[in-house]
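Visitor: Predicted model follows, preceded by the sequence.
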Amino acid sequence: MPDQNDIIYGVHPVAEALKNPRRRIYSLKASRNAADRLATEIAVRGVVPEIVHPNVLDRRLGPEAVHQGLLMEASPLDQPRLDQIDKSGTVVLLDQVTDPHNVGAILRSCAAFNVTALVATSRHSPEATAVLFKSASGAYEHVPFVKVTNLARAMAELKECGFRVLGLDSDAVLDISEADHTAPVAIVLGAEGKGLRQLTRESCDSLVKLSFDGPIRSLNVSNACAVALYALRR
């Protein structure tokens, strides 16, 4: 068993981990109701859960964790390098988005829109933690999460592979619906408040915005990601 396992809790994250053959599962603690709810997935994987009272999981994870009666310890997933991902479809890049709740929600949107990969920098992005897994609601098992040293260099590498790189910026003149987003395309999202850094902006082929008619003209970064991916698909 490795020194650092992934701690995964909640119905959807645990269910998707059970279905992922790349995961080696070391333990699964479950309440009786939760074990019954995932009986098929547990049986197919051949895991024998330890049936515990939900209070045991409360004590292990803390009162804020919505564990839904499930706690798994599993091997970490090996993630690809940037040069190993498919050079097609849509890639999402994050410019210093550090909140694991936001990144988890972005992973969920990436899975829903069949994004090729999510790319972030190693130093300014969240680790693969239980909070991120829960926020991703199982999407972490499906979307390659690539860590790079330098975002601008990663953008240049994608361009060399034929990607058109669009930066989402509320001050942009061009609406995302008007941009050339012929695949392969990459969309870059900045941190809330700070937005895209100057070098990141300069490294984009185009800066695009989401246009709104209401009194509030901005969205949480994870919501903006979902809207942008839908606009690119259309």
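Guide: Cool, the structure landed.

Visitor: Going by C-alpha atoms from here, please, whenever you check contacts or count neighbours.
Guide: OK.

Visitor: any idea how far the host helix or strand of residue 102 is from the chain center?
Guide: Residue 102 belongs to helix 100-112 when elements are defined using DSSP states H and E. Distance, stretch centre to chain centre, for helix 100-112: 4 Å (CA atoms, centre = their mean, to the nearest Å).

Visitor: give the contact list for the residue of the chain most remote from its centre.
Guide: If you look at how far each residue of the chain sits from its centre, by CA atoms, centre = their mean, the farthest one is residue 53, at 30.7 Å. By CA atoms under 8 Å, 6 or more residues apart in numbering, the contact list for residue 53 reads 30, 31, 32.

Visitor: Also residue 148?
Guide: 81, 82, 119, 120, 121, 122, 154.

Visitor: hang on, the fourth one is in a strand, isn't it?
Guide: Yes - in this structure, residue 120 lies within a strand as judged by DSSP: H, G, I helix; E, B strand; the rest coil.

Visitor: Quick check: buried residues in stretch 106-118?
Guide: 106, 107, 108, 109, 110, 111, 115, 116, 117, 118 (16 or more other CA atoms under 10 Å).

Visitor: Tell me the one of the residues you listed nearest residue 180?
Guide: residue 115 (17.7 Å; CA to CA).

Visitor: which residue packs closest to the closest one, ignoring adjacent ones?
Guide: residue 90 (5.2 Å; CA to CA, 6 or more residues apart in numbering).

Visitor: What's the separation between that neighbour and residue 222?
Guide: Going from residue 90 to residue 222 by CA to CA, to the nearest Å gives 16 Å.

Visitor: and the comparison structure, right after this:
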Amino acid sequence: MLLYGRNPVLEALQGGRVSELLVAKGIEESFVRELKTFDVRLKFAPRIELDQLAGTTQHQGVMAEVEDLEWATVDDILDRADEKGEQLLMILLDGVTDPRNFGAIIRSAEVLGAHGVVVEERRSAPLSAVVAKAAAGATSYLPVAQTKNLPRLIDQLKEDNVWIYGAAGEAATDLRRLDYDRKLALVIGAEGEGMRRLVREKCDELVSIAVRGQIKSLNAGVAAGILIHHAVSSRPVKAKP
């Protein structure tokens, strides 16, 4: 897989997943020196060649040939919470097919402290270079899993005493009124359509984010970031050992 963008490429280099780098001629020497600290072959090419390969001019002068991103499992996410000694915070995506939103949600989940992201197999963007770039390297650190049937997974999580909160703009309950000090999964629906009816009905609570402007909705990536941040910051602060 071809990966582009400086942060994603540097994260992939640190993870040992890069076999070759393609660098735009004329790029600043300080960045070239940083790339040379890794034991990977550099190939220099005209910037237009990178434009054509990436299908965009937003590659920041560097591309990498990397191993394909691999899906984790739901158990990997559950184990991550257990290993950290924390109450589960899982993000479930119902029909988020825009790769930039998908990547942005992965980035927010990793940065803010969620334990993983789960998508339904047939209702999600693939783990692509666009997703990896939008995630700014977070795909190297956060488990991202697939499930064949999201409603069935929700039922299984409930059996394990996981509470399910679904984001819905029209919900009467403000996000500040809920209890986040419990094992929790936050459901983010598709742009425009929101969650499917069956997924919505399986949620324990539907939650909204108060908006005060003329535009009454947030995109999925921004909404996810706000919800994750509020969930994490509402939990008791663990004492440092």
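Guide: Here it is on my side, so go on. Quick caveat: nothing in here was measured; it's all calculated off a predicted structure.

Visitor: circling back to that earlier point, the buried residues of stretch 106-118 of the first structure into JSON lines, with extra columns for distance to residue 131 of the first structure?
Guide: Shown next, in JSON lines, are those (distance: CA to CA, whole Å):
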{"residue": "106", "distance to residue 131 of the first structure": "13"}
{"residue": "107", "distance to residue 131 of the first structure": "13"}
{"residue": "108", "distance to residue 131 of the first structure": "13"}
{"residue": "109", "distance to residue 131 of the first structure": "16"}
{"residue": "110", "distance to residue 131 of the first structure": "17"}
{"residue": "111", "distance to residue 131 of the first structure": "17"}
{"residue": "115", "distance to residue 131 of the first structure": "22"}
{"residue": "116", "distance to residue 131 of the first structure": "23"}
{"residue": "117", "distance to residue 131 of the first structure": "20"}
{"residue": "118", "distance to residue 131 of the first structure": "18"}
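
Visitor: check contacts around the one residue sitting closest to the centre of the second structure.
Guide: In the second structure, the residue lying closest to the centroid (CA atoms, centre = their mean) is residue 106, at 0.9 Å. Residues in contact with residue 106 of the second structure (CA under 8 Å, 6+ apart) are 117, 135, 138, 139, 142, 144.

Visitor: when you align them, which residue in the first structure goes with it?
Guide: In the first structure, residue 106 of the second structure lines up with residue 107, judged by TM-score structural alignment.

Visitor: Roughly how far does its match sit from residue 70 of the first structure?
Guide: Using CA to CA, residue 107 of the first structure is found at 21 Å from residue 70 of the first structure.

Visitor: cool, residue 26 of the first structure as well?
Guide: Residue 26 of the first structure is 14 Å from residue 70 of the first structure, by CA to CA.

Visitor: which one of the two has more residues nearby?
Guide: residue 70 (28 against 14; other CA atoms under 10 Å).

Visitor: Apart from its neighbours in sequence, what residue is nearest the aligned residue in the second structure for the more buried one?
Guide: Taking TM-score structural alignment, the alignment pairs residue 70 of the first structure with residue 62 from the second structure. The shortest distance from residue 62 of the second structure to any non-neighbouring residue, by CA to CA, 6+ apart, is to residue 23 (4.6 Å).

Visitor: thought that neighbour was touching residue 63?
Guide: Yes - the pair residue 23 of the second structure and residue 63 passes the contact test of CA atoms under 8 Å, sitting 6.5 Å apart.

Visitor: where exactly do the helices run in the second structure?
Guide: Taking DSSP state H to define them, one finds helices in the second structure at 6-14, 29-36, 47-54, 74-84, 99-112, 129-134, 150-159, 197-202, 220-233.

Visitor: what's the closest of those helices to residue 211 of the second structure?
Guide: Closest among the helices of the second structure, using CA to CA: helix 220-233, at 11.0 Å.

Visitor: Can you spell out which helices and strands pack onto that closest one?
Guide: Here helix 220-233 of the second structure touches helix 99-112, strand 184-189, going by 3 or more CA pairs under 8 Å, 6 or more residues apart in numbering; DSSP states H and E.
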